[in-house]
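Asks: here are the coordinates; sequence isn't available:
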């Protein structure tokens, strides 16, 4: 399924009305079929049919709501538009933002580690959170859980967070290597191949698990971006400038959280296959286990 301009979450109440209408029609049909029959027994039978059909419709609608992510009240549904953009457009915006961040000596790019204050370089009603990338750490053994304590920097009330969990990025601007394609189709194929390696994904917000994580996979088309002078992917070759890219992975847009302290625990693994990094055996699984601590202001 691809992004559309329609908020599929808004489809649920319409489906509910349609299925309930179908239930009423079925009930009337049952009543007409029973005319001239068994008096009060016929009325009771009609009521049973009505309740059973409506219950069945409600169950189907509830299942649809879960599939669309509507049960995750802290997360924007996958196919909803938020602040005028689709998920895919927000993911493109995230990668344009993170590639423009200089990988300086005081504040490293957030794709390197999580020491950069979450407030630096943020603006507007949606802030971005980047997970240290497997591009830089795939050969690190062992992969240890990380606590990213950002609680000292207060996030303004009413601010949403685009949470980039496990994801991949491919660009023709990258230095020569496994991630470097030569065409737009190659950018999408490489990003998709490594996103296919993601397993065991989980997200827990304040001890409440997010369900149906697989529904939050987002693959972009080709997009343009500008790379910082000390581009995080361009060192030590000192590559920078403008380029094209594609991204793929799992992204959640968190609705504004209440005032106070919050814990977002998420992770998963990249399970690499032979040939992913050239000849020879693949590296061990790259495991991600992040505990993000944040504070939302009044």
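Replies: Okay, I see it. All values reported here derive from a predicted model rather than from experimental measurement.

Asks: Could you use CA atoms for every contact and neighbour count after this?
Replies: Noted.

Asks: Show me which strand runs longest in the chain.
Replies: For the chain, the longest strand by residue count, based on DSSP state E, is strand 241-254.

Asks: can you pull the buried residues of that one?
Replies: For strand 241-254, the neighbour count (16 or more other Cα atoms under 10 Å) marks 244-254 as buried.

Asks: Can you tell me which of these is nearest residue 180?
Replies: Closest to residue 180 out of the buried residues of strand 241-254 is residue 245 (9.9 Å), distances taken as Cα to Cα.

Asks: need the contact list for the closest one.
Replies: The neighbours of residue 245, taking Cα atoms under 8 Å, 6 or more residues apart in numbering as the test, are 169-172, 184, 187-188, 222-225.

Asks: let's bring in a second model and compare:
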């Protein structure tokens, strides 16, 4: 009986430590923590609003460019820095390397893997948008995901799935420059709205200097991602 009691005590202690570690990684905002007064879901909508308005000309969009430039659009001097990823059907995907500057004191938001569906891409109401956005994440096999900051992994990534509110966005003009134009079914470019679903990480402001951020994800048959960012905080 004593042996069982000790074993149970060790198991409970280890379980408590694992839960505490999952909830207190000091480098990132916790899933239920506000990021400068907004939720992860709210910021995911802001992230998409920024990237959806960028025209895709000759695969120069941040979702497509493969050279080592930052390729994150002309981001305004906002309070949160956004990073993007390039999706691939190739498995394993090629690693995309980007070199970016980040303002001192700025949180960094990026999706490990995500999806959005707008009323340009599907016909129906808000519920249809939510269903479409969530579809890749309702498979029997969850995404395989990894995130590492300065060589140290960030764990418990399954806790960081968030759905956005329905949000309006500005589509590029002409509409064929819309990144997802090949899957549009509607020309409702005068009042487009969208919903996002997926896994997101918001890193708390980093110290001034050089940092490395890598993240990868795979949903077999749908998308593969492999990103490496060299970040200079200044």
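Replies: Right, received. Where do you want to start? Quick caveat, the model's predicted, so the values are computed rather than measured.

Asks: How alike are these chains, TM-score-wise?
Replies: The TM-score (TM-score structural alignment, normalised by the length of the second structure) is 0.80; 216 aligned residues with a Cα RMSD of 2.8 Å.

Asks: now the contacts of residue 245 of the first structure: which count as buried?
Replies: By neighbour count, with 16+ other Cα under 10 Å, the contacts of residue 245 of the first structure hold 169-172, 184, 187-188, 222-223, 225 as buried.

Asks: can you name the two of those residues that are farthest apart?
Replies: The most distant members of those, if one measures by Cα to Cα, are 188 and 225, lying 15.1 Å apart.

Asks: does residue 11 of the second structure sit in a helix, a strand or a coil?
Replies: helix (DSSP: H, G, I helix; E, B strand; the rest coil).

Asks: re the thing from before, restricted to helices, list the buried ones among the contacts of residue 245 of the first structure.
Replies: Mapping those onto helices (DSSP state H) picks out 184, 187-188.

Asks: now the helices for the second structure?
Replies: Using DSSP H, the helices found in the second structure span residues 2-23, 40-52, 126-134.

Asks: before we move on, the earlier item: considering the contacts of residue 245 of the first structure, which is situated nearest to residue 119 of the first structure?
Replies: Residue 119 of the first structure lies nearest to residue 225 out of the contacts of residue 245 of the first structure, by Cα to Cα, at 21.8 Å.

Asks: okay, now the aligned partner of residue 154 of the first structure in the second structure: neighbour count?
Replies: Correspondence of residue 154 of the first structure to the second structure, assessed by TM-score structural alignment: residue 101. Per other Cα atoms under 10 Å, the neighbour tally for residue 101 of the second structure reads 14.

Asks: list the contacts for residue 101 of the second structure?
Replies: Shown in contact with residue 101 of the second structure (Cα under 8 Å, 6+ apart): 231-234.

Asks: May I see those residues arranged in JSON lines, with distance to residue 180 of the second structure as well?
Replies: JSON lines is the format used below for those (distance: Cα to Cα, whole Å):
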{"residue": "231", "distance to residue 180 of the second structure": "28"}
{"residue": "232", "distance to residue 180 of the second structure": "31"}
{"residue": "233", "distance to residue 180 of the second structure": "32"}
{"residue": "234", "distance to residue 180 of the second structure": "34"}
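
Asks: mapping these onto the first structure, which are still in contact?
Replies: Among the contacts of residue 101 of the second structure, the ones still in contact in the first structure (both residues aligned by TM-score structural alignment, their matches' Cα atoms under 8 Å) are 231-234.

Asks: can you tell me which two in those residues are farthest apart?
Replies: Pairwise distances across these (Cα to Cα) peak at 9.5 Å, for the pair 231 and 234.

Asks: what sits in contact with each of these two?
Replies: Listed contacts common to residue 231 of the second structure and residue 234 are 101-102; contacts here mean Cα under 8 Å, 6+ apart.

Asks: May I see the buried residues of strand 241-254 of the first structure organised as CSV, with distance to residue 75 of the first structure added?
Replies: CSV is the format used below for the buried residues of strand 241-254 of the first structure (distance: Cα to Cα, whole Å):
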residue, distance to residue 75 of the first structure
244, 29
245, 27
246, 24
247, 21
248, 19
249, 16
250, 13
251, 10
252, 7
253, 6
254, 5
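
Asks: Can you report how many residues lie near residue 14 of the second structure?
Replies: Neighbour count of residue 14 of the second structure, defined by other Cα under 10 Å: 12.

Asks: In contact with residue 117 of the second structure, which residues?
Replies: 129-130, 132-133, 194-196.

Asks: That one maps to what in the first structure?
Replies: So residue 117 of the second structure corresponds to residue 170, using TM-score structural alignment.

Asks: about what we covered before: of all the contacts of residue 101 of the second structure, which comes closest to residue 87 of the second structure?
Replies: Ranked by distance to residue 87 of the second structure (Cα to Cα), these are led by residue 231 at 20.5 Å.

Asks: just checking, what residue in the first structure corresponds to the closest one?
Replies: So residue 231 of the second structure corresponds to residue 294, using TM-score structural alignment.

Asks: Over to residue 44 of the second structure?
Replies: Using TM-score structural alignment, residue 44 of the second structure pairs with residue 91 in the first structure.

Asks: residues contacting its match?
Replies: 218, 220, 251 are the contacts of residue 91 of the first structure under Cα under 8 Å, 6+ apart.

Asks: Next, find the distance separating it from residue 266 of the first structure.
Replies: Separation of residue 91 of the first structure from residue 266 of the first structure (Cα to Cα, to the nearest Å): 18 Å.

Asks: same question, residue 146 of the first structure
Replies: 10 Å.

Asks: can you list residues touching both of those two?
Replies: With Cα under 8 Å, 6+ apart as the test, residue 146 of the first structure and residue 266 both reach 289-291.

Asks: so can I have JSON lines of the residues you listed showing neighbour count?
Replies: JSON lines is the format used below for these (neighbours: other Cα atoms under 10 Å):
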{"residue": "289", "neighbour count": "20"}
{"residue": "290", "neighbour count": "21"}
{"residue": "291", "neighbour count": "18"}
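
Asks: Mind checking which of those are in strands?
Replies: Per DSSP E, the subset of these in strands is 289-291.

Asks: returning to that earlier point: next, the mean deviation of the longest strand of the first structure compared to the second structure.
Replies: On superposition with the second structure, the mean distance recorded for strand 241-254 of the first structure (mean Cα distance after the TM-score superposition for the first structure) is 1.2 Å.

Asks: The spatially closest residue to residue 221 of the second structure that is not a sequence neighbour and residue 189 of the second structure, how far apart?
Replies: Using Cα to Cα, 6 or more residues apart in numbering and skipping residues adjacent in sequence, the residue nearest residue 221 of the second structure is residue 89, 7.1 Å away. Going from residue 89 of the second structure to residue 189 of the second structure by Cα to Cα gives 28 Å.
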